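> below is the structure, and that's it, no one-letter string:
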């Protein structure tokens, strides 16, 4: 990768290109991924360079796409499936939950399904119904799946590499509102990048935990809080399942306060699991309840109302005020 700032969507494109070059068993498949290059151009130019047998346009049938990918994986291939939008994944949910996630355990470890399911997710782009969802908790609840999401171009590039190389099925959520955010690509991947959280900002007063599209929002909140003399630590989870609870615990033991931020609804969201685990682990360190900031328990609204639905700077800073008031 060049030493320049690269958009997250281009980093994904370059990562897929690298995977296709490295391993002839890697295939890319999905709706409009070939000639069009994907609706977000994440696969732009790949079919031209690798051919229709490696980068395949599929029918508009997510269940069929997933079933085909599972069959290819059983024959030794490493399919990378693109689900065009987050809300379109549900026709494939049956295949993902009943086959993709369970085949390894069902065969007592004899069968591996190295399938990567790429899903652009989240809001912030003014899309129509079924084009903006945050279903990560639905997949994290299913044993047998790895569920990850990058927040930067560098993480997107290297995490996708490691996802393709994994023998376990990986649900790879891509924050579509961050597709055009740019940063430099690291020259090499950190060890265990796929499931290791990272501290983006050191702090002492409070820990903000986020992943995917909300990491940038938390960085903005930390800058705003610093103007009032508050020093917030930011932890980018990278992985929703498995989750790096050790890193969260280490941060909370230092700051003694925790806020979890995600776009998905707070009700039964991944933040609830974090709050419960950290309350168990850090009960004698916490000086305030763990708070969660997320979407409302309601269907995703029309585009003109999404900014009212999605967590914003004011909602995060309000939670900061409430936690620090204890």
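Now that the structure is in, tell me what you want to look at. Note that the structure is predicted; figures quoted are calculated from it, not measured.
> contacts, neighbours, all on C-alpha from now
Noted.
> just give me the longest strand of the chain.
In the chain, ranked by residue count with DSSP state E as the criterion, the top strand is strand 258-265.
> contact partners of that strand?
With contacts defined as CA atoms under 8 Å, 6 or more residues apart in numbering, strand 258-265 is touched by 122-123, 133-136, 206-211, 213-214, 218, 252, 271, 274-275, 289-298, 310-311, 316, 319-320, 323.
> just the ones of those residues in strands?
Taking DSSP E, the ones among the contacts of strand 258-265 that sit in strands are 206, 207, 208, 209, 210, 291, 292, 293, 294, 295.
> one more structure, for comparison:
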């Protein structure tokens, strides 16, 4: 076991898969010699050589297109797009080919490829460096989307993604890269894609979140305990956005009768919209309060000086939980 942060967990996950399979490679802008803008791949080129870890030109469309061809021909590529907001050029290939290949070829070809994207705010970055657009990728049939929040889950989900025979997009919250450390096994292991994790148990309200907001929600739950020690919160970290753990969420809402979904992405047409619609369909007769969400606002992500007014914080989550708990029909 090693005690590491999220950025080190990324490196260990990539390294573990490259040791396990000789056909795993990784590339992207500055990924080789420099080790990436966040140094997630530092030392990997030295260990595995330039043929398996290399720099790519500034062309995100090329990154995704190359990976498609590689994956169809026996390679398991890991593509790093430097920031989620800089990856729009890759969407043509992701939308048009990545999720469609198995269906298009009637199962003859599949795409065991991974696309990694640092995402989200909280590090005072420039425009297009703080985007949270996970809903675009989650909307695509044939593509899996994960968003880990802890070092253990980060390494395990990277290993599971590379092992998968279907394309997986890994969204890595930049805010959490060096936020805290956790004990992580040294060997290869996987965290199942599609399974959530229950951070805390309770019977009064369900809070569902993922990515960087797991930390905000945990703080909000602790604040609620101070104000009202008798309230119990089922706090769920989805870990996997698509597929998401419907069973865990539905069972929790049927128990508590209340739901708050938390994420930093804008509110309209979001992941929370999908979760709330699904819960409404499956758990309506169990509800004790309107289904609620605490999200980013429907605006362009602000520049660094204004991001504190946009992003989720524990106080916003706390207020929404109290509002939902206090609702009376």
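Sure, I can see it. Every value quoted in this text rests on a predicted model; they were computed, and no experiment measured them.
> just the buried residues from the ones in strands among the contacts of strand 258-265 of structure 1, in ChimeraX please.
Remark: buried members of these, expressed as a ChimeraX selection using 16 or more other CA atoms under 10 Å:
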select :206,207,208,209,210,291,292,293,294,295
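> which one among the ones in strands among the contacts of strand 258-265 of structure 1 gets closest to residue 20 of structure 1?
Within those, the smallest distance to residue 20 of structure 1 is 30.9 Å, found for residue 210 (CA to CA).
> so how far is residue 270 of structure 1 from the closest one?
Computed with CA to CA, to the nearest Å, the distance linking residue 210 of structure 1 and residue 270 of structure 1 is 10 Å.
> swap in residue 107 of structure 1?
Spatial separation of residue 107 of structure 1 from residue 270 of structure 1 under the definition CA to CA is 29 Å.
> compare neighbour counts for the two and give me the winner.
The residue with more neighbours, out of residue 107 of structure 1 and residue 270, is residue 270; 23 against 10, by other CA atoms under 10 Å.
> my read: that one touches residue 137, true?
Yes. With contact defined as CA atoms under 8 Å, residue 270 of structure 1 reaches residue 137; the gap is 5.7 Å.
> who's in contact with stretch 183-192 of structure 2?
Contacts of stretch 183-192 of structure 2 with the rest of the structure, by CA under 8 Å, 6+ apart, involve 1-4, 9, 13, 16-17, 151-153, 155-160.
> structure 1: strands as residue ranges?
5-7, 26-30, 55-57, 78-82, 116-121, 146-148, 170-175, 182-184, 198-201, 206-210, 232-236, 239-241, 258-265, 291-295.
> as CSV, those with distance to residue 224 of structure 1 would be great.
Below are these laid out as CSV (distance: least, CA to CA, whole Å):
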stretch, distance to residue 224 of structure 1
strand 5-7, 25
strand 26-30, 41
strand 55-57, 45
strand 78-82, 37
strand 116-121, 27
strand 146-148, 28
strand 170-175, 23
strand 182-184, 22
strand 198-201, 14
strand 206-210, 13
strand 232-236, 10
strand 239-241, 26
strand 258-265, 16
strand 291-295, 17
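> out of those, which gets nearest to residue 283 of structure 1?
With distances scored as CA to CA, the stretch of the strands of structure 1 nearest to residue 283 of structure 1 is strand 258-265 (11.9 Å).
> now the angle from that closest one to strand 232-236?
Here strand 258-265 of structure 1 points in a direction 50 degrees away from that of strand 232-236 (axes from the mean of the first three to the mean of the last three CA atoms, to 10 degrees).
> re the thing from before, select only the buried ones of the contacts of strand 258-265 of structure 1 in PyMOL?
Written as a PyMOL command, the selection of buried residues from the contacts of strand 258-265 of structure 1, which uses 16+ other CA under 10 Å, is:
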select buried, resi 122+123+133+134+135+136+206+207+208+209+210+211+213+214+218+252+271+274+275+289+290+291+292+293+294+295+296+310+311+316+319+320+323
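> ok, how many other residues are close to residue 128 of structure 1?
Applying other CA under 10 Å, we find 12 residues neighbouring residue 128 of structure 1.
> return the residue of structure 2 aligned against it.
In structure 2, the residue paired with residue 128 of structure 1 is residue 126, using TM-score structural alignment.
> which residues does its match contact?
Residue 126 of structure 2 is in contact with 303, 304, counting by CA under 8 Å, 6+ apart.
> cutoff 10 Å now
The contact partners of residue 126 of structure 2, by CA atoms under 10 Å, 6 or more residues apart in numbering, come to 302, 303, 304, 305.
> now these: which count as buried?
Among the contacts of residue 126 of structure 2, those scoring as buried are 302, 303, 304 (criterion: 16+ other CA under 10 Å).
> grab the nearest non-local neighbour of residue 144 of structure 1.
Spatially, and ignoring its direct neighbours in sequence, residue 144 of structure 1 is nearest to residue 101 (4.5 Å; CA to CA, 6 or more residues apart in numbering).
> counterpart of the one you found over in structure 2?
For residue 101 of structure 1, the aligned position in structure 2 is residue 99, judged by TM-score structural alignment.
> now stretch 55-73 of structure 2, how far from the chain's geometric center?
Stretch 55-73 of structure 2 has its C-alpha centroid displaced from the chain centroid by 22 Å (CA atoms, centre = their mean, to the nearest Å).
> in structure 1, what residues pair with that stretch?
Correspondence between stretch 55-73 of structure 2 and structure 1 is established over residues 57-75, with TM-score structural alignment as the criterion.
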